[in-house]
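K.L.:
have a look at this prediction, sequence included:
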Amino acid sequence: MEHLRMPSNFAEWEAIAKEFAIKWQFPNCLGALDGKHINFRPLRKDGAFYRNYKGTSSVILLALVDANCRMVFVDVGNNGRANDAGVLQQSRLKEILEKKHLPKSSLIGRGRNVPYVVVEDDAFPLQKHTMKPYPYHTKNKKKQIFNLRLSRARHVVEHAFGTLSNRFRVFLTTMNLKVDTVEKVTLACIAIHNFLLQTDNTYINTPLETASISNNPEVYTDVPYNPRKGEAEHIRQEFTEYFNEEGKL
C-alpha cells in the first residue's frame, strides 16, 4: 500500500508542484491527469455494461501522475461506457481538489494568486482546479503558447501509461479475467511501477530540465473574478499571460 499511497497533506502536494515547476516549467501543478481503458473479457450477461466507444469491453483507469511519472492517485473499475470526465466527477480526487481548500500561490513575478491545478486534455472540463488546453485550431499566439506549455507538462501521464503497458504486457492484451481480478492486477502493476521508479534508475528515462524558482515575499491578491468569463477561464488566462510574459521560455 505504500506504493499506492496518495499525498496525505499539503506539504506533499506542494513538493509535487515544485518538481513540475523545475522539470516542466509549469508552476502550481499538482499532477497530470488522464484515463486509460483496460480491456478484458466480461461475462456474457455483463458485456453491454462494459462496452466502450471503441466497441471493446473495458474498465477505466484514471490516474494522476507526478513530474517523475509516478502515479500518485488512481481510480480503477468504472465501466468502459463512462468517459474520463464522468469518472473524475465521481472520484475522490474531485473532493480533494474542491473541498480540501488547498492554498493559493502566486505565479513568479505576478501579483495575483492562482489555485493549484492539475493539467488534462480536452476530454475533461475546464474548472477552477483543472486546466485544459484552448481549442487547438486557435490562431491566437498566446493561447498556442499556453497549449504548448500545458502539453509539455501533461506528457508525463502519457509516458507513464506507455511505460506501464510496455513493462506489463498484460495491458496490451484482452484480459480473460473477472472484473474484480482485472482491478487487482491493474493496482498490483501500478504498485510495482511506482516501486521501480524509486529503486531502479534504468526503469524509465524521463528527460530533466531546470528553471529558476524564487520566493517573493510580497502580499498577493486573488485573481479577480469576471462573471462573463467564469472563474476557471480567468485562471487559465492568468496562466496564459504568465507563460507569455514573466514565465516565457
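P.N.:
In hand now; what should we look at?
K.L.:
going forward, measure contacts between C-alpha atoms and count neighbours the same way
P.N.:
Will do.
K.L.:
got the residue ranges for the helices in the chain?
P.N.:
Using DSSP state H, the helices of the chain run over 10-24, 84-90, 92-99, 141-167, 179-199, 231-244.
K.L.:
mind putting the ones you listed in CSV, distance to residue 105 included?
P.N.:
Below are the helices of the chain laid out as CSV (distance: least, C-alpha to C-alpha, whole Å):
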stretch, distance to residue 105
helix 10-24, 10
helix 84-90, 24
helix 92-99, 15
helix 141-167, 18
helix 179-199, 29
helix 231-244, 12
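K.L.:
quick one: which of the ones you listed is nearest residue 52?
P.N.:
Residue 52 sits nearest to helix 84-90 of all those, at 11.8 Å, using C-alpha to C-alpha.
K.L.:
hmm, who's touching the closest one?
P.N.:
34, 35, 60, 62, 78, 94, 123, 124, 125 (C-alpha atoms under 8 Å, 6 or more residues apart in numbering).
K.L.:
and stretch 149-166, by the same measure?
P.N.:
Contacts of stretch 149-166 (C-alpha under 8 Å, 6+ apart): 20, 24-26, 31-34, 36, 63-71, 119-121, 132-133, 171-172, 189-190, 193, 204, 243.
K.L.:
circling back to that earlier point, of the helices of the chain, which approaches residue 42 most closely?
P.N.:
The closest of the helices of the chain to residue 42 is helix 179-199. By C-alpha to C-alpha, the value is 6.9 Å.
K.L.:
take the one below as the second:
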Amino acid sequence: MSELKNKKQFILICAGVILNEKMEKRRKRKWAKEWLLERTLHSDIYLVNKLKLTEPEDYKCYLRMKDEQFQELLSLVDPFIKKQDTLMRTAISSEQRLILTLRFLATGNDYSDLKFSSRISPQAIGKIVPETCLAIYNTLKKKYLKFPSSESDWKAIANGFKTNWDFENCLGAMDGKHVLITKPPNSGSYFYNYKGTFSVVLFAIVNANYEFIYVHEGTNGRISDGGVLRRTDFFEKLENHELHIPPPEKLQNSSFVCPYGFIGDEAFSLSENIWKPFPQSGISKEERIFNYRLSRARRIVENVFGILCLRFKMFQRPIKINLEHIDAAILACCALHNFLRAHSLDYITQKCVDREDFESGTLAPGNWRQEDEFLPLETQNPRRATNSAKDIRNKLKDYYNNEGKVSFQNKMCGFSEN
C-alpha cells in the first residue's frame, strides 16, 4: 500500500511541475510581436500624414488619390469597417484599414510584405483587406457604378459616343480581360487559361467617358469572350428585352432606322444589338472604314482596362489572396476607378490614353500599353449571325462611308483623301 501511495504522490508532483511550467510559458507569451505593438509609433499612417503636409504628389502616388478624395472615401466606408476597442487592446482604426487596403490595391504586395509598413500582422491583414474592399465596392457602386435603368440613361450614353467618338446609337463598348491569380488549391485546370497561367475573367462595358457602367467578375479563365458574355445577367436581360433600351431611331442625315447596340471585338457574336468588325480576310475599303469607325469607339474599353492596370498595380502580377476574396478586390478597383474619374481631373492624363493625329494619320498609344499585364481573352468561333444582324452591320457600313463619314477617316485608314 505504501508503495502505491508513493507512486501516486510522485505522479501528482510531476503533474504539478508540468502545470507550473505551462502557466509560466503562458505568462511569458505575448499576444503579438513587440515591433507590431509599436503600430501607434511607426505605422504608415504617420508617413501618410507627413506626406500630406510636405509632399502632396507623393501622397497621391502612395494612395492613388489626393487627401480630399481619401477623406471623402473614408467617410463613406467608415460605418462599415469601424471596430470597437476592447479591454485587451485598441482596435485598428478605420483610417489605418483604408490606407492598408489602398496600398494593397496600389502595389499588389503580399500580406507578408505589407505587415512591415502597416505594423499589422498578416493574419489581421487577411481579414481587413477583403472586408474593406467589399465596403468600398458596396458604398461606391450606388452612385459611381450605377447601371443604366431607363431609356433616358441609355440615350445619355449614346449621346456621349456620338459627340466624342462619332459613333451613333452606341450604348457601350464591351470587352473582357484575364486577371492573373495564383492557382487555387484543388482547382485542377478550372482556372487554367490558353497562355498556361491561372486567371479569372473581368468582363466590362464602359461609356464614352472612360467609365465602367457594368462589370462582371469571377468567370474562370478557360472561357472565351463570347462565353463570358453569355454567363452574365446583362446578356440574359438583353436577350429577354429587359434593359429598357430605346427603340430604333433614324441616324443623322439618313433614312436608316437603326437599333441601339453595344460594340465589341471579333470574339463576340454579331447580333442586332451587338456589333463587331468585319473579318480582315478579303476586306473591302468600305468595310475597312467601318472597322476603323467602330474600333475608334471600342478602343475606349481597352484604355479603361489599361488605366486600371496602370493605377492599381495589383493587376500587374498574379493576385495572391484566397479565391473567395478576389472578386471583392477587383470590384473595388473598378468602383475606385469611376470614383477617381469623377473627382480627379488628372486621374486620366492625355498621355494615359491612345491619341489620334489626324494630320499624319497615326495613332499614338497610351502609356498604359507599356505596363499592361492584362491577358486578352482567347477568340473562339462565335455563333453564326442572323441575316437581320448582318443587314444592320451592312447598313451601318454604308452610312459611315456616306452620310455619316468624317473628314479624317480615309487618312486614318491609309487611303488618300480623294
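P.N.:
Yep, that arrived. Computed from a prediction, not measured in an experiment: that's the story for all the values here.
K.L.:
quantify their similarity with the TM-score.
P.N.:
The TM-score (TM-score structural alignment, normalised by the length of the first structure) is 0.88; 231 aligned residues with a C-alpha RMSD of 1.8 Å.
K.L.:
picking that back up, export the contacts of helix 84-90 of the first structure to CSV and tack on distance to residue 114 of the first structure and neighbour count?
P.N.:
Shown next, in CSV, are the contacts of helix 84-90 of the first structure (distance: C-alpha to C-alpha, whole Å; neighbours: other C-alpha atoms under 10 Å):
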residue, distance to residue 114 of the first structure, neighbour count
34, 22, 22
35, 26, 24
60, 31, 24
62, 25, 24
78, 32, 20
94, 18, 15
123, 23, 14
124, 20, 21
125, 18, 17
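K.L.:
just tell me the aligned range of the longest strand along the second structure in the first structure.
P.N.:
For the second structure, the longest strand by residue count, based on DSSP state E, is strand 170-180. Alignment of strand 170-180 of the second structure against the first structure: residues 29-39, by TM-score structural alignment.
K.L.:
distance between the matching stretch and the chain's centre?
P.N.:
6 Å (C-alpha atoms, centre = their mean, to the nearest Å).
K.L.:
ok, stretch 101-121 of the first structure next?
P.N.:
Mean C-alpha position of stretch 101-121 of the first structure versus that of the full chain (C-alpha atoms, centre = their mean) differs by 15 Å.
K.L.:
what residues sit buried inside that stretch?
P.N.:
102, 104-108, 110-121 (16 or more other C-alpha atoms under 10 Å).
K.L.:
please report how far residue 244 of the first structure lies from residue 148 of the first structure.
P.N.:
Distance from residue 244 of the first structure to residue 148 of the first structure, counting by C-alpha to C-alpha, to the nearest Å: 11 Å.
K.L.:
let me redo that: residue 13 of the first structure
P.N.:
Distance from residue 13 of the first structure to residue 148 of the first structure, by C-alpha to C-alpha: 24 Å.
K.L.:
so between the two, which is more surrounded?
P.N.:
Higher neighbour count among residue 13 of the first structure and residue 148: residue 13, with 20 against 14, using other C-alpha atoms under 10 Å.
K.L.:
trace the more buried one over to the second structure, please.
P.N.:
Residue 13 of the first structure maps onto residue 154 in the second structure, by TM-score structural alignment.
K.L.:
could you do residue 184 of the first structure as well?
P.N.:
Per TM-score structural alignment, residue 184 of the first structure is aligned with residue 328.
K.L.:
same question for residue 108 of the first structure.
P.N.:
With the correspondence set by TM-score structural alignment, residue 108 of the first structure lines up against residue 252 in the second structure.
K.L.:
just checking, that match touches residue 404?
P.N.:
Yes - at 7.3 Å, residue 252 of the second structure counts as touching residue 404 under the criterion of C-alpha atoms under 8 Å.
K.L.:
any idea what residue 143 of the first structure aligns with in the second structure?
P.N.:
For residue 143 of the first structure, the aligned residue in the second structure is residue 287 (criterion: TM-score structural alignment).
K.L.:
try residue 165 of the first structure
P.N.:
Checking TM-score structural alignment: residue 165 of the first structure goes with residue 309.
K.L.:
quick one: residue 122 of the first structure and residue 208 of the first structure, what's the gap?
P.N.:
For residue 122 of the first structure, the distance to residue 208 of the first structure - C-alpha to C-alpha - is 26 Å.
K.L.:
please read the previous query as pertaining to residue 11 of the first structure.
P.N.:
Counting by C-alpha to C-alpha, the gap from residue 11 of the first structure to residue 208 of the first structure is 22 Å.
K.L.:
alignment lookup: residue 196 of the first structure to the second structure.
P.N.:
Superposed on the second structure with TM-score structural alignment, residue 196 of the first structure falls opposite residue 340.
K.L.:
hang on, its match packs against residue 347?
P.N.:
Yes - with contact defined as C-alpha under 8 Å, residue 340 of the second structure reaches residue 347; the gap is 6.4 Å.
K.L.:
now residue 72 of the first structure, nearest residue through space, not along the chain?
P.N.:
Nearest residue to residue 72 of the first structure in three dimensions, chain neighbours excluded: residue 6, at 4.9 Å (C-alpha to C-alpha, 6 or more residues apart in numbering).
K.L.:
mind listing what the equivalent of residue 400 of the second structure over in the first structure touches?
P.N.:
Matched to the first structure by TM-score structural alignment, residue 400 of the second structure sits across from residue 243. By C-alpha under 8 Å, 6+ apart, residue 243 of the first structure lies in contact with 145, 146, 149, 249.
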